[in-house]
Each structure stands twice: as C-alpha cells, then as structure tokens.
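>>> quick one, what's the 3D model for this:
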Amino acid sequence: MSAKLQSLIQAGAAVDPAFVFDGTTVSRAELSEKIERTATWLAAQGIGKGDVVAVWLVNRIEWIALLFAAARLGAVVVAVNTRYRSAEVAHLLKVSGAKLMVVEAAFRSIDFAAILAEVVRSEVPALQKLAVVGADAIPAHWPCVRFDAFDKPCPPAPTAQEDVDLPVLLYTTSGTTKGPKLVAHSQRTLATHAASVARALKLSPHRHSLLAMLPFCGTFGMTSLLGFIAAGATIHVLDAFEAAPALKILEEHKITHSFGSDEMFRRILALTDAPRPFPQLETCGFAAFQPGWRELAAEAEARGLPLFGLYGSSEVQALFSIARASDAFPDRIEGGGWPMSADATVRVRDTETGELAAQGVSGEIEISAPSRFLGYFNNPEATREAITADGFFRTGDIGRLRGDGSFVYETRAGDAMRLGGFLVAPGEIEDELKSCDGVADAQVVAVDLKGQARCVAFVIPAQEPRQEPPQQEALVARLRERLAGYKVPARIYVVEAFPVTDSANGVKIQRARLRAMAMEQIAAE
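Down below sits the predicted model:
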C-alpha cells in the first residue's frame, strides 16, 4: 500500500458508491474529481506547501475533499470541532497559524458567524480569509469567499507538492494548560493505519459497509472513515449524530459496521422494540464514557448488536486496537484489545518503579506503532515529553497486558476529564473561570450526575473592596459564550480555599476531596 492518501481511493476491488450522504451518492470517480477541483480551488486561494487550512464543517463531502486536496498540495488541515466556541476557535487558529478557514454558513442551532464575531482579529493574525460552504458570505472580521470548488470546471490540478512524511492533518487533544495541543499526522501515518484497519477487520468491499456517525474532526470518526475508504466499501454518512436517522440507515441499508460512544448505541437501541433489529451487524466498536456501559453491552448483546471494546487516541489514532469475536464476552467489551497493525508494540511501565511491568500488572501504557503521530505541532517541548528515548508514546493511560498479545485499558492516569465524549483538561475551563470578574482562582473536577459525566467548579472570590461574590448564573452565562456546552460546569460553588496536602514536592490540591465535596453539595440540594 502506498503511503499517499490518494492511494486509499484507488483500491482495486472497490465498489460504488463510495459515499451516501442523506440519500445522495458519490462514486469513487466523482470523489477523485472533487478532490482535484478542490486542489485547484485551494491553489487559487493562495494555499500551497506548508500552509494551514482550518476546516470547521460537519460531516460532508467537502471535508473529505479538502483533506485529500491539501495532501495533494502539501498543505495542512487543522480539524475544528463544530461544538467549539469563540475561545476554543481563537486558540486553535492562533496555535495552528491557519491562513484560510473553511466554515459552515449555518447548521441547526450553531451560529458560526456569531461565534467568529467573538474572536478578536488581532489574536489570529495569520488568518487571511474565510471560505463559506452554503452561502456567499457570513458577517465576519475577515474577507469571505464562497467555497465553490465543486461548481467550477476542473482545470489541470497544480503540480503535486506532497511529502508523505510531513504534517497533513492536525487533531486537537487535551493539554495540561489552557487550550488543546495539536497532534500532527502525515499521509504515511494516516494511510498506513487505514490499510491496517481494513486488513485487521477483514473488510470486503462487496460484503461490508459503514455507518459513519462520528464527527470527521476527531480521530475516532476520521480513522473509521479512512479504514473503510481503504477497504473500498460503501460509507453511509450522518452529517451529525441523531439516533433516529442512524436507526433508519442501519435497518434499511443492512450496515455491517459502526463505531461510536456507548451513549450513541444506547440511544439507537432505545428507539426500537424489535428483539433483534440488526441481524446484519457484525462489529460495533464502542468507547465507554458513561456509567452503566457494561449493562448496555449486555443488553446490546442480547439484542444482536455486538459491541466490541477498543482503544485509541489522537496520538496513535483511533481504532489502534479492538477486541476479537473469539474473545469471551467480558473481555470483548473491555477497552483495549488487539493492535490493528502487526508492527505495533504495546508495553506497560510500572508508575512507581519506572520499570516495565509484568503481564497482569497495571501501569502506564506505552505504544510504538506505524500509526504514531509525528509530534505536537509547533510544540517540540511537549513532543519530547510525550515520546520515550526509544520512540514509544507515553499515553498517560493506565492498563495491563493480558499475555496473549492483547491488553486492557483501565483509566486515565492524569486529571483529564471525559465530558460529552471528549477528553477535556480541567485547566482549560479553570482558566476561563479565572478570567471572569470576581474570580481569584478556580478548580474543576468531573462527577457522575444523573448517569452522565459532568464537571463541577469551585471558585475562590477575589479579595477586593466592595467586590460582590461571583454568581453562578453570571459565570455560567459567560462560559456558555466562550466554551462548548459540554465543558460548562453543572454547578459552580464559591469556597474560601481549596483542600490541600503538603508534600515534599510542594502543596497539592486534593482533587479527590473536591469531587467528594461536589457530590455532597449536589446530594444536599
């Protein structure tokens, strides 16, 4: 398999259509033409080798065309989550140095123009213009053009500038300070892993199909997409997840594979009373984010919806590993599984001794694989910290080796929170709180609230004369303007001080005590 992304489309045994978007089909030949037109269009906008293009779109054919076209030109795509709001978008544009942003005109309740209006132009000096999909322009600080690449005749594409080992796609991942880091992948890491996924899952273009219901802006959605492109199979795409359309596609098109969160599959099952509604389903890879996922897996199994535990991250890509059908059910639903690539190596390091751990002993998971990222974009220090001297990625996850070639993921080692299906650093929310009037300091922890993972904040008020204590309603309103909804705390409590412990390494905040305090307060309410 070639290391170029374009090679994935040229799979010899591929079937048509390649994609189905809300009933509209796109053949592989049409996809190739759209990519060429998009490459020509990008070049006309002044995009060339090394330039960064921000893509702020829902799941649509333009997203795929932009990625493959950027590869054609040697440019870089930075994926922007459609749930991001002004602070997150501004940070991403600043850190990536994006020269062009391709953005939705509107989608459901998301007002992209209003969000961009909150981004201070001087904070993102590299951004030159916006390209709008679905409209001629939107109100914005920047010049706007319409993304009309598909409407124009296809002149000869620019001379290819692609280098398969340079960055082509940037994912966002949680950081320890405000704002996410950018995980850089090349054509080689993406294409090689896509081919490994197709091989490991033994995908047949004529027998298998994918329901793509995860956002392309994240590695979970993009990796499954590329794997099925590599397999030459048909992909049915949801622009954004909703249970009812997902159920309809699963039933009507006899889908064999889908990937998502436990909550997605829970919602789909809740809409049908049929005892075994999906007899054609072979594999549903799921990430367990919510309490009660084991019970869900048991119910799904009884109703013929086979859930498979898996593992991945932006750094080693999603679908890095997955359970096998031959695994016993309790093992099959655990996170982890068997690496997709035969060239991948997983080891576990004892967090106390620093030595490699024996089979069955929990420690930090370290991974070496062809799917491993190039590094954090424009952040060599963070890259050095994340990679061992012999080239393994320090995942920050705790797990254990089984001894048969598979492994088990157990939990995150750090304080990162899983909210709304996304890994979020507390520091990102804490910094936004500390920027609010009347707040001197803040701490954020995750709790289980009515079966969902939510965050709760504790704030110390500013000690200023005649300064009113911060009010929860005002703080929440401010955060809703600045952050995605799933990052907004469910509760904000004012305290005089945080619980701390003195240690040889300094004063440490007792985050476990904060979580207990949050649950006590909520229970009292």
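
>>> hey, let's count contacts and neighbours off CA atoms from now on
Noted.

>>> for the stretch 351-500 of the chain, which segments count as strands?
Across the stretch 351-500 of the chain, reading from the start of the chain, the strands by DSSP state E, counting those that start in this stretch fall at 363-368, 375-376, 393-401, 407-412, 417-419, 422-424, 439-449, 452-461, 491-494, 500-503.

>>> next, the structure of the following sequence, for comparison with the previous one:
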Amino acid sequence: MVSKNLFVAKRTLNRLCQSSKYVCVVRKNSVWTQDNIIKSPFKSVEIPNCTLYDYVWQNLDRWPERTLAVCATTGRGYTYEQGFKLSNTFAANLRKKFKIRDGDVVAVMLPNIPDFPLVTMGIMEAGGTVTTINPIYTAHEVQRQLLLSEAKLVITLPETVKIIREALAIAKLNVPIIVVNTNGESIPEGTVLFNELSEDLHVDKSCLKEVRRGPNDICFLPYSSGTTGLPKGVELSMRNLIVNCEQVNDPLIRCHSETTATHQDRALVVLPLFHIFAATVLMFHKMSLGIKLVTLTKFQPDTFFEAMEKYKTNLLFVAPPLMLLMGSHPASTERSLQYLEVLVNGAAPLASSDVDRLFERAKRKIDFRQGYGLTETSPTVTLTPVGYTKNFSGTGPPIPNTDLRIVDSNFNNLGPNETGEILIRGPQVMRGYRNNPQATSEVFTSDGWFRSGDLGIVDEDGILVVADRLKELIKVKGFQVPPAELEAVLREHPSVEDAAVIGVPHSVNGESPKAFAVLKKGCQSPAEELCAFVNERVAPYKRIQHIVFLDSIPKSQSGKILRRVLKEQYS
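Model prediction:
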C-alpha cells in the first residue's frame, strides 16, 4: 500500500508541476485579442489526414495484448488485437450480408458493454455512419430516430428487440436486427447474432477495399436538441472527431499517461457510450492510446465503487450527479478511491464545495478537471489544465485550434468578466443538422461562429465559467430533455388542447420537467392520467411528476411559449 501511494503521489506531483507551464503560456501570449476574441493559449495541433478507423487503430502494434474493454461485473472482454480482428470481420459481413454501403446509417442501441467499441468500429470500417440510441428509450422515441436517420440496420441486445420491433411497426419500416448476446442465451427469432458475424472465418474481406470514405465524410450521427426543439441529427465528420482527440492530447491539459510495457491507464466507463461525451472522450480517444476501458452496463452505487477498487481505476469521467454521489455515498471511501488520479467533470459545472467533499472522502487531493462542450462540438471546447486549482467552477480555456466569443444580444463582443452567449469556432464544430437547413442556419452566425445557446463569463486568463443556459433544454442527471418533445407527447392526448413544459430545480437530478396543460372544452382528465400517458412514452429521466392546469399557455405575439413567465410564476 505504501509503495502504491508513493507511486500515485509522484504521478500527481508531476501533473501539478506542469500547471505552472500553463500560467507561463497565458502570460506570454494573451488569450484576448484587441477585438475581444478569446484564443487558445495552447499550441495548435495538426489534424491527421486519415479515417477515424485508421486513427483509432494506428498504434495497435504497440499494445495488441493489452485489454481494450472488459465488463466490470462479469470480466468478459477483449484485447486490442481481438477487437481489431473481430470488428474487421464484422465490417466485411455488414457489406456482404447486409449490403451496407458508404454513408449508410446503422443504429446502435446498446448499453455500456465491451462489444460497443467493436460494433462501432466495424460499422465505420464497412463505410457506414453510426447513430446511437439510448437503450432505455421507448418505442415511441426509437421510431422517431429511425425515421429521421433513415437507418438501414439496428444493433441491440436480445432484451430490447421487442422495443425495436414495436418502433419499426409504428414507423412502418422493415429493417434487419443484429443482437449482441452477452449471456449465452437464445436470441429472438428473426435476428442475427453479432458473434456469428464477427467470428466468421470464411467471410471474404476483399469487399472492404471497395470502401471509399475520407476524413471529411460524416461517420457519427448522435441526436441532440441543439438550442431548442425536437432532437436533430448532428453530423460529425471523421475530421471533427479526430481533431477533438488530438486537441486534448496537449501535455498541459491531457488527462492520461502513456501506455508502456509496464503501465496501462484504467478508465471506468460509467457515462453512456451512446452519448457524445463518452463516445469521443472515452471510446475513440482512449482506444487510440491503448487505455483499458472498464464498462459498467447498469449503474448501481455499490457496483460502481466495487469496480473502482477492483479494476484500480485511475481515470474517471463523470457528470455532476455522479460527482455529488461520490461526495456523499457511504461506499465512497479512501479505499474505494485509492487508485483515482484524474477526475474530469462535464455536462454541467460544479461548485468548489462539491469538489472538496470528494477530496475529504479520498483523504487527499485528486487532479480534478472540468470541461465544457456540446454534442455539436464533438464535444470538447474547453478543459482546465493540469493542476489548475484557482477556481473549481471554471471549465478552462479553449483547447488548441479553438476560439471563443462572449457576445450580447446584438452579437457585439464583450470583454473579460462580462456575461453573454458563448460562440465557438474550431475544427471540431459539426457540419450541421441532418436534413434540417433551417435549424442549422439558426445556430451559425453569418461569419461561421457556432451559437452554443449557453451564457458564459471568461476571465482575463481565458478561463470560461458557464453561467446559465439561453436554450430551453432541461438537464436531468446530465441528460438533455427538450421541452418541445414532452409538449408534443402531451398534445397527443385526446383531452389536451395545448401544453408547455419547463425545468424546475431538483435536489438530486439538477432539474426536473414540470408540465402545464390546457384541456379541451368539456374534457376532464386528472393529472395522474396525463402523467401516466406521457411517462409510458418516454425514457425514465424524461418523466413528469407534476402537471398544472391552465386556461391558456402564455405566448409571445409570434406564438412562442413564454417559459420565462411560467418559471417566474410556478418554478
């Protein structure tokens, strides 16, 4: 134990010593231009001219026998060499047996399992585009994304095949289903087993030579609500994702150590891989570095802390609800946190007191970072540097190749310590929203800056603090809940004339959806009935518990819901 603690202390000291280099960079090169544009203080990176598939596997020969991914509860997993070979074989079968062609969309509806990276890389090697679906979505939610993405194939678990088939029936689609069997049981009739496709020794891989995909092609299509409205397909190119991986490799901000003959970082994958945060930061990026991914299929506090200790987790990426849990749960102890070296929080900022509570649990200080990003930015935009402890509410300066502006309502640039909307420019910014030019035009300025919909403040050193959201999204446990989606479901009820939804503070979840409904003349539906109607059609984190009945929904002259008025009166 003594030698292990000494090792961790030395590694942490090395990280802290590097923080002074960041201060020097800022002092020598002001991050603020005369026009009040915030430039990155870090050296620009070169963007590799390759596909994401080649980027991820580029150093495979350095760590073929290292573990790529392992299930935290069962121990089932793959080495990097196995992952490469199986995904390659799977890719060939996608082209041969399912006729997947360049640009075709394949939907992946899986929890965090060791097979997730293999499935994803196989789709890309076959020339396909990956769209990820939350595995707890209802058929109502799934069918919308299948229609919008025009998916040609769905990959899921045996237990969620029923949901997929219900979704296909609603959407009137006939799409094949591949299942990943994690427990050896029989698979649903009419589906195809992933293992049979990935372990096929006889498939002709020459078909992969037909793939013609380049860095500027779209390869990942997550769905986000953007600044408002229903979910939209975010078109991310291979170049977007590759550069975001390279941007966080800068020595002053990187969160990992090099994989060598004697060392391999261990990252516990508790954030969902269907979300851009984990997909890029944990899957694509960490695979390119030979890091071990320990996947947690279902989050349970005891299982989480047991995995932290059992797999000697030294890298952890979290959202605020998990961070708060780590500062209060009985299983969060010096022992369960003993190997943790780097902890990165995203999705929403934390207060210094929240960080201090964790340090008290660990009985030592940990290299704590905060970052800021969006699905539309692949996702990372800012990240606090190594050893930065000046302000735990700060999310750091812009990462390499990234510029920021803080603007007022007329898009005039504001200066240090002034609050305004965060605008972003960089090679990690999305192409646009799929088949939605209007929504795309609304989030880009005429000169190409991406509007985040978030309010922020940047200090003299270029450190961004996210102050609030202009956007209407509700954040529940770090997940996006678009009010427009819940409103649309409410209006489907035969008794509802009109509806509105806002986010209200919640002690555990951050925010919670609260609904308002106007009933049609002569109709009487109790709140419990409307809640049940909505909740059986949406994922658990989107569910509403409270409905207020109104005579009318407050709206502007243009017909937009005045959520601000509802928040002032009922929040």
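
>>> next, the TM-score between them, please.
Overlay of the two chains. TM-score (TM-score structural alignment, normalised by the length of the first structure): 0.88; 499 aligned residues with a C-alpha RMSD of 2.5 Å.

>>> re the thing from before, possible to save the strands of the stretch 351-500 of the first structure as CSV with mean neighbour count and distance to Ala323 of the first structure?
As requested, those are exported to CSV (neighbours: other C-alpha atoms under 10 Å; distance: least, C-alpha to C-alpha, whole Å):
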stretch, mean neighbour count, distance to Ala323 of the first structure
strand 363-368, 24, 17
strand 375-376, 22, 27
strand 393-401, 21, 13
strand 407-412, 20, 9
strand 417-419, 21, 22
strand 422-424, 19, 22
strand 439-449, 20, 27
strand 452-461, 22, 25
strand 491-494, 18, 37
strand 500-503, 10, 41
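
>>> in TSV: those, plus distance to Trp338 of the first structure.
Listed next are these as TSV, based on distance: least, C-alpha to C-alpha, whole Å:
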stretch	distance to Trp338 of the first structure
strand 363-368	12
strand 375-376	24
strand 393-401	10
strand 407-412	7
strand 417-419	23
strand 422-424	23
strand 439-449	30
strand 452-461	28
strand 491-494	40
strand 500-503	40
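
>>> nearest to Ala135 of the first structure, of those strands?
Comparing the strands of the stretch 351-500 of the first structure by their distance to Ala135 of the first structure (C-alpha to C-alpha), the top pick is strand 422-424, with 29.9 Å.

>>> what range in the second structure does the closest one sit on?
Strand 422-424 of the first structure lines up with residues 479-481 of the second structure when matched by TM-score structural alignment.

>>> with the first structure superposed, average distance for that stretch?
Its aligned residues in the first structure lie a mean 1.5 Å from stretch 479-481 of the second structure after superposition (mean C-alpha distance after the TM-score superposition for the first structure).

>>> out of the strands of the stretch 351-500 of the first structure, which is closest to Glu36 of the first structure?
Between Glu36 of the first structure and these, the tightest spacing by C-alpha to C-alpha is seen for strand 375-376, at 28.7 Å.

>>> corresponding residue for Thr79 of the second structure in the first structure?
Across the alignment, which pairs residues by TM-score structural alignment, Thr79 of the second structure is matched by Ser27 of the first structure.

>>> what sits against that match?
With contacts taken as C-alpha atoms under 8 Å, 6 or more residues apart in numbering, Ser27 of the first structure has the following neighbours: 16-19.

>>> which residue, other than its chain neighbours, is closest to it?
If you skip the residues right next to it in sequence, Ser27 of the first structure has Pro17 as its closest partner in space, 4.3 Å away by C-alpha to C-alpha, 6 or more residues apart in numbering.

>>> name the residues that touch the one helix or strand Val168 of the first structure maps to?
Secondary structure from DSSP states H and E places Val168 of the first structure in strand 167-173. Under the contact criterion C-alpha under 8 Å, 6+ apart, strand 167-173 of the first structure has outside partners 67, 70-71, 74-80, 180-187, 217-219, 314, 374, 377, 423-424.

>>> cool, and stretch 281-293 of the first structure?
254-263, 304-311, 322, 335, 418, 421, 448, 451-453.
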